[in-house]
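In: Sequence plus predicted model, see below.
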Amino acid sequence: MQQIVFFLENNLTSLHMPRVRALDVIEMLIIAFLIYHILVWAKNTRLWSLLKGVVVIVVFIVIAAAFNMSTILWIVRNVFGIAVTAMVVILQPELRKALEGIGRRNFFHGLLNFTETTEEGRFSDKTINEIIRACVEMAKVRTGALIVIEQLSSLNEYERTGIDIDGMVTSQLLINIFEHNTPLHDGAVIIRGDRITSATCYLPLSDNMELGKELGTRHRAGVGVSEVTDSLTIIVSEETGKISVAYMGELERAVDSERLRERLRQIQNKATEDKKEKKDKKKKIISNKTVKGKAK
């Protein structure tokens, strides 16, 4: 607080343009980048309302410092430490989600993911076809469904809330699980690889205030698990029969079968045709060199 008062006393009386170095510009860009992402994150949480109140208080403190209101500044100095601690305690769930989100960003995955892609990927094309077939069939008859597909982030804590299935992914099994008035229809299904690991799983609900009021618990649960893990969640609406996809906290609504296939292929982590062609070319080059060496 004393530093703020000192800064204002020295700069308000004699304004001057400081010398800007290249390092200062880089530092400002980094700070701007961090502030932007903090504001984007805060806008979708209850922190946004609190942040607006904090801005008003900061402006009030600056005015008090400018006019040297000693009593107000004394109160601020003594309350500041307690206020920061209280904010951390109150916003603990939001801060936890933010820190979890940092670890699952794509730029970290690119640096830390040493898993090689395979020709099959995380799950096979057959699994994609079965999931799409099941979702389309359930959408036609307006059967609600919630399917979570695991990637790098483990879903073990959510599996433990459900019932073990450990069965191959088939459209018939998925449809039977979510059929009305069956013991397993309520809750989420978790898929790992080509297998359904568990059903009737409980998922965390999203606090995102931008989600429409018309969306129910199923959609909020789908978005909620995508906020804290890198999983892809497919939601079939019981009211409208529309298929939605939740990924990285974003909800894409009313997707058709082709768009659903595209989203599933994006997370399949399958070796692309380009990579296969490069491998084939390398093999041909090596074999040609071997043949030429023998001919000589």
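Out: Perfect, I can see it now. Keep in mind that what you see is a predicted model, and the values were worked out from it rather than measured. Residues are numbered from 1 along each chain as shown.
In: Please make it C-alpha for all contacts and neighbour counts, starting now.
Out: Fine.
In: Now for residue 152: which residues touch it?
Out: Contacts of residue 152 were listed using C-alpha atoms under 8 Å, 6 or more residues apart in numbering, and they are 230, 231.
In: tell me the SS of it?
Out: Secondary structure of residue 152, reduced to three states by DSSP: H, G, I helix; E, B strand; the rest coil: coil.
In: also this one, for the comparison:
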Amino acid sequence: MSLSNFFSHSTIFEYISSIIDILVVWYFIYKIFMVVRGTKAVQLINGIFVILILKGVSEFLGLHTLLWLIDQVIDYGLLAIIIIFQPELRRALEQLGRGKIFTRVRQKAEEQQEKMVEAIVKASEYMAKRRIGALISIEQETGLTDYIETGIPLNSQVSSELLINIFIPNTPLHDGAVIISNNKIAAAACYLPLSESPFLSKELGTRHRAALGISEVTDSITIVVSEETGKISLAKNGELHRDLSLDALREMLRNKLNKDVEPQATPTIWSKWVKKNG
């Protein structure tokens, strides 16, 4: 049936069911990609895409020998995939039977996020006690690529030891900001825009102005450790929350990183901090 005939003979119910059908298929494809992301199955999927592209090019150019070889690969490839990835397929079916296949990705992301929060808090505690200046910005929905490109690329796992080592004075990377993207340290020694707000206290230095500046133009979360006082601050949405305790920092990070947290579920320490600081 042609597209014009489909639209002319279909009812509203058929339109809606077709849309739901497409959305469900895309949802399952998306979830499958999220499940295999970071595993060796990713290389397999890339290889399948390459074979399909070569098949299309061969048909277009009339490369009959290459097309025959690709057809043989496709014919016997499915059986080979089942044999090679038998353990992974069995594990996926078991998780599907338990209803866990689509929650595993979210749980893994939450675990990585929690590890990142703890690493930042631990590093902030160490640097605050020794008055080591630090500036850490966490990317949210708004990309920070322009600012990442001003620094030294690292693409490293977030750990308190690495964060501390970066900000040790007189080291090559200590002057500037660390930017965290997708739970990884994307770059260090990055330059952030300075806030020109006239309401910012004169006693605050360049790090605090940079933290406030990046929060004014993006939705990032930025942590500052003062080199002069050792106090910890957090900037978000053009607001600078100063002199945070470690518990307040931890809970602010959890709440601002986790958009699904409801206000009434906010922990007691955070409630006390808000009441105290307005």
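Out: Now that the structure is in, tell me what you want to look at. Just so it is clear, the structure is predicted and the values come from calculations on it, not from any experiment.
In: Show me where the stretch 101-250 of structure 2 has its helices.
Out: Residue ranges of the helices in the stretch 101-250 of structure 2, as given by DSSP state H, counting those that start in this stretch, are 104-129, 145-148, 160-167, 206-217, 246-257.
In: TSV for these, including distance to residue 7 of structure 2 and mean neighbour count?
Out: Compiled in TSV, the helices of the stretch 101-250 of structure 2 are given as follows (distance: least, C-alpha to C-alpha, whole Å; neighbours: other C-alpha atoms under 10 Å):
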stretch	distance to residue 7 of structure 2	mean neighbour count
helix 104-129	38	18
helix 145-148	43	16
helix 160-167	58	19
helix 206-217	45	23
helix 246-257	44	18
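In: can you redo the ones you listed as CSV with distance to residue 274 of structure 2?
Out: Compiled in CSV, the helices of the stretch 101-250 of structure 2 are given as follows (distance: least, C-alpha to C-alpha, whole Å):
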stretch, distance to residue 274 of structure 2
helix 104-129, 19
helix 145-148, 31
helix 160-167, 27
helix 206-217, 19
helix 246-257, 9
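In: Residue 34 of structure 2: which of the ones you listed is closest?
Out: Comparing those against residue 34 of structure 2 with C-alpha to C-alpha, the closest turns out to be helix 104-129 (6.6 Å).
In: Can you list the helices and strands that that closest one packs against?
Out: helix 12-36, helix 160-167, strand 221-225, helix 246-257 (3 or more C-alpha pairs under 8 Å, 6 or more residues apart in numbering; DSSP states H and E).
In: which one of the helices of the stretch 101-250 of structure 2 lies closest to residue 230 of structure 2?
Out: Nearest to residue 230 of structure 2, of all the helices of the stretch 101-250 of structure 2, is helix 104-129, at 4.3 Å by C-alpha to C-alpha.
In: middle-most residue in structure 1, spatially?
Out: Residue closest to the average C-alpha location in structure 1 (C-alpha atoms, centre = their mean): residue 248, at 2.6 Å.
In: which parts of the host helix or strand of residue 287 of structure 1 are buried?
Out: In the assignment (DSSP states H and E), residue 287 of structure 1 maps to helix 273-295. Across helix 273-295 of structure 1, burial judged by 16 or more other C-alpha atoms under 10 Å covers no residue at all.
In: Please apply the same query to stretch 221-238 of structure 2.
Out: Using 16+ other C-alpha under 10 Å as the burial criterion, the residues of stretch 221-238 of structure 2 that qualify are 221-227, 230-236, 238.
In: So which bit of structure 1 is stretch 83-96 of structure 2 matched to?
Out: Residues of structure 1 offer no counterpart to stretch 83-96 of structure 2, counting by TM-score structural alignment.
In: Go through that stretch and flag the buried ones.
Out: Across stretch 83-96 of structure 2, burial judged by 16+ other C-alpha under 10 Å covers residue 92.
In: same question, stretch 177-197 of structure 2
Out: Buried positions in stretch 177-197 of structure 2, judged by neighbour count with 16+ other C-alpha under 10 Å: 177-181, 183-195.
In: Let's have the helices and strands packed on helix 104-129 of structure 2 in TSV, adding distance to residue 131 of structure 2.
Out: Shown next, in TSV, are those (distance: least, C-alpha to C-alpha, whole Å):
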stretch	distance to residue 131 of structure 2
helix 12-36	41
helix 160-167	11
strand 221-225	8
helix 246-257	15
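In: From the rest of the structure, what touches stretch 76-86 of structure 2?
Out: By C-alpha under 8 Å, 6+ apart, the list of residues contacting stretch 76-86 of structure 2 from outside reads residue 89.
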